[in-house]
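J.: give me a 3D structure for the following:
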Amino acid sequence: MLLAIPVALLAGLVSFFSPCVLPLLPGYLSYASGLSAAQVTAGSRRGRVLAGTALFVLGFALVFVSGGVLFGSLGTTLMQWRGTINVVGGVLAIVLGLVFAGWVPFASRTVRLNLRPRVGLAAAPLLGIVFALGWTPCIGPALQVVLTLALNEATALRGALLALVYALGLGLPFLIAGVALDRFGGTLAFVKRHHRTLQVIGGVLMMAVGVLLLTGGWDVLMGLLRQWAAAFGTVI
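T.: Next comes the predicted model:
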């Protein structure tokens, strides 16, 4: 978990900076708060924007955590095939990393549900659920890496924790933007200009996790971390 948690957090951040999330950020905040995109961008009614964004994040976090619980539970049942699961998960992570980096053009098309709940705070959690389900083909590569790690951890609790950390990695930038989108215009413009580079870096990192799972390097790192943690003693 010492290594899996930072990977899950990074996967969430990578998903946020993907082409299907960051460029549409004002639109997400607008729908979640029930305000116009111009009001959100101008920084008006920050309390309402923050509340709507938090409910939106809660909606997609519920979906991701449910998936983490499912994969973690399956991991308990499938522990006897852990080696095979690591190989399959590693290959899948490498392939999805290639897709995320844009190096598999025919697989880079975005498919999403064409559902849109009524705007406003009451609908914000539902919007988050629709986001989690509808944008899965786009954010799916990064999410799949986290679910593979959840399967590897082999408990529902650990799977839920990894999925929650992923949701935080994706959701915290949403919350920051909800509070001060008007102050981060320059930062967002810089990220948009370099989103291709960020996308490639994210894909390479996902492939690196896949290689570790495929070659057994992940288990070696786990062993080293356990030895490192066991070396600590109680300080009196």
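J.: CA atoms for contacts and neighbours, from now on please.
T.: Noted.
J.: now for the residue nearest to Val95 when sequence neighbours are not counted, how many residues are close by?
T.: Leaving aside its sequence neighbours, Val95 sits nearest to Met207 (C-alpha to C-alpha, 6 or more residues apart in numbering; 7.5 Å). For Met207, the neighbour count with other C-alpha atoms under 10 Å is 24.
J.: what ranges do the helices span in the protein?
T.: For the chain, helices defined by DSSP state H occupy the ranges 4-16, 25-33, 37-42, 46-77, 82-100, 124-134, 136-153, 156-180, 185-193, 195-215, 217-230.
J.: which parts of the fourth one are buried?
T.: Translated: helix 46-77. 46, 48-76 (16 or more other C-alpha atoms under 10 Å).
J.: returning to that earlier point: list the residues that contact the residue nearest to Val95.
T.: Applying C-alpha atoms under 8 Å, 6 or more residues apart in numbering, we find Met207 in contact with Ala93, Ile94, Val95, Leu96, Gly97, Leu98.
J.: which residues touch the fifth one?
T.: Think Gly97. Pro141, Ala142, Gly202, Gly203, Val204, Leu205, Met206, Met207.
J.: for the comparison step, fold the sequence that follows:
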Amino acid sequence: MMEDLKQQAERFGTEIRHGYVNKVIFKKQRGANHKIFVDDNRELSAKVIIIATGASAKYLGLESEARLKGGGVSACAVCDGFFYKGQDVAVVGAGDTATEETIYLSKICSHVHMFVRRNEMRASKTMQERVKNIKNVKIHYNTEIEEVLGDNTVGGVRVFNNISNKKQEIAITGLFIAIGHNPNTSVFREYIEMDNAGYILTKGKTTETNIPGVFACGDSQDPIYRQAVTAAGTGCMAALDAESYLASL
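T.: Take a look at the predicted model:
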């Protein structure tokens, strides 16, 4: 699908370039040219910049976890949960996102293990109560993952209780990490207003940032929904906002 979208954009004259933006210079004056620097040596300037850098899911940092990404390890239950319909899975996390994913998975999976690192959750009391009252959900407090088991696909996890240090292996086919995301916005921090977590702040119901001519869309400014369809929607909004801004000049 992405290749089809790329070809459509190119038919309308879009120039596709590859590289990493590692520096920007944004101007506060309306109508000014902004600069971006790609791979240290290419400088580009434009009156409009749309930031669509997304956010990266946080992972546990285990070698076995990294090896099995796409083979049973996921950071999005809504995206991948249906592949594990009728199977035993696990969720790692203690916040509202973790409880939401656990509730979603409990409706389609046989059994859901929830691993909470502390002796309590960070989720709202309402969400905690909802999870606790689901019959096919088992909450493991003070529990951390030592290793994800399996060769090419997830076959289980080895966990340990961080109080007693007791270890056990639990058979699962899907492992969902729900410990948060990091927005990919650090390169813009000098110029763009953000919240404490690094998500870009936009004005009202628009995609406008505090810098005239710079717009933000998708997960770079959305800490809540983080879905392809919502990101695409704000991408359309950013394009329309950008077009309106250019017309006003």
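J.: need the TM-score between these chains.
T.: Here the superposed chains carry a TM-score of 0.23, computed using TM-score structural alignment, normalised by the length of structure 1; 92 aligned residues with a C-alpha RMSD of 5.9 Å.
J.: re the thing from before, most surrounded residue in the contacts of Gly97 of structure 1?
T.: Met206 (30 neighbours).
J.: wait, isn't it in contact with Val91?
T.: No. With contact defined as C-alpha atoms under 8 Å, Met206 of structure 1 does not count as touching Val91 (10.7 Å).
J.: host element of the residue nearest to Arg158 of structure 2 when sequence neighbours are not counted?
T.: If the residues on either side of it in the chain are set aside, Arg158 of structure 2 comes closest to Glu169, at 4.3 Å by C-alpha to C-alpha, 6+ apart. If you go by DSSP states H and E, Glu169 of structure 2 is part of strand 167-170.
J.: after that strand, which helix or strand is next?
T.: Next along from strand 167-170 of structure 2, by DSSP H and E: strand 174-177.
J.: against which helices or strands is that following strand packed?
T.: strand 73-74, strand 88-92 (3 or more C-alpha pairs under 8 Å, 6 or more residues apart in numbering; DSSP states H and E).
J.: I'd like to know which of those strands lies nearest to Ile177 of structure 2.
T.: Of all these, strand 88-92 sits nearest to Ile177 of structure 2, with 5.0 Å by C-alpha to C-alpha.
J.: got the buried residues for the next helix or strand after the closest one?
T.: Using DSSP H and E, the next helix or strand after strand 88-92 of structure 2 towards the C-terminus is helix 96-106. If you call a residue buried by 16+ other C-alpha under 10 Å, then helix 96-106 of structure 2 has these buried ones: Asp96, Thr97, Ala98, Thr99, Glu100, Glu101, Thr102, Ile103, Leu105, Ser106.
J.: quick check, Val65 of structure 1 in contact with Val165.
T.: No. Applying C-alpha under 8 Å, one finds Val65 of structure 1 not in contact with Val165, separated by 9.1 Å.
J.: roughly how far does Glu153 of structure 1 sit from Leu70 of structure 1?
T.: 12 Å (C-alpha to C-alpha, to the nearest Å).
J.: pull up the overlap in contacts between those two.
T.: Residues touching both Glu153 of structure 1 and Leu70 by C-alpha under 8 Å, 6+ apart: Gly159.
J.: wait, what's in contact with Pro26 of structure 1?
T.: With contacts defined as C-alpha under 8 Å, 6+ apart, the neighbours of Pro26 of structure 1 are Ala37, Val40, Thr41.
J.: could you redo the last one with a cut-off of 10 Å?
T.: Counting by C-alpha atoms under 10 Å, 6 or more residues apart in numbering, Pro26 of structure 1 touches Ala32, Ser36, Ala37, Ala38, Gln39, Val40, Thr41, Phe174, Ala177, Gly178, Leu181.
J.: burial count for the third one?
T.: Read it as Ala37 of structure 1. Neighbours around Ala37 of structure 1, by other C-alpha under 10 Å: 17.
J.: what about the nearest residue to it once chain neighbours are set aside, neighbour count?
T.: Excluding the flanking residues, the one nearest Ala37 of structure 1 by C-alpha to C-alpha, 6+ apart is Ser30, at 5.2 Å. Counted with other C-alpha under 10 Å, residues neighbouring Ser30 of structure 1 total 23.
J.: isn't Ser30 of structure 1 right next to Val40, touching?
T.: Yes. Taking contacts as C-alpha atoms under 10 Å, Ser30 of structure 1 lies within contact range of Val40: 6.3 Å.
J.: shared neighbours, those two?
T.: Val49, Gly178.
J.: how close does Ser15 of structure 1 sit to Leu175 of structure 1?
T.: 15 Å.
J.: settle it for me: which of the two has more neighbours?
T.: Ser15 (26 against 21).
J.: am I right that the more buried one is in contact with Leu168?
T.: No. Ser15 of structure 1 is beyond contact range of Leu168, at 11.2 Å (criterion: C-alpha under 10 Å).
J.: can you name every helix or strand that the top helix by length along structure 2 contacts?
T.: Longest helix in structure 2 by number of residues (criterion: DSSP H): helix 228-248. Here helix 228-248 of structure 2 touches strand 49-51, strand 214-216, going by 3 or more C-alpha pairs under 10 Å, 6 or more residues apart in numbering; DSSP states H and E.
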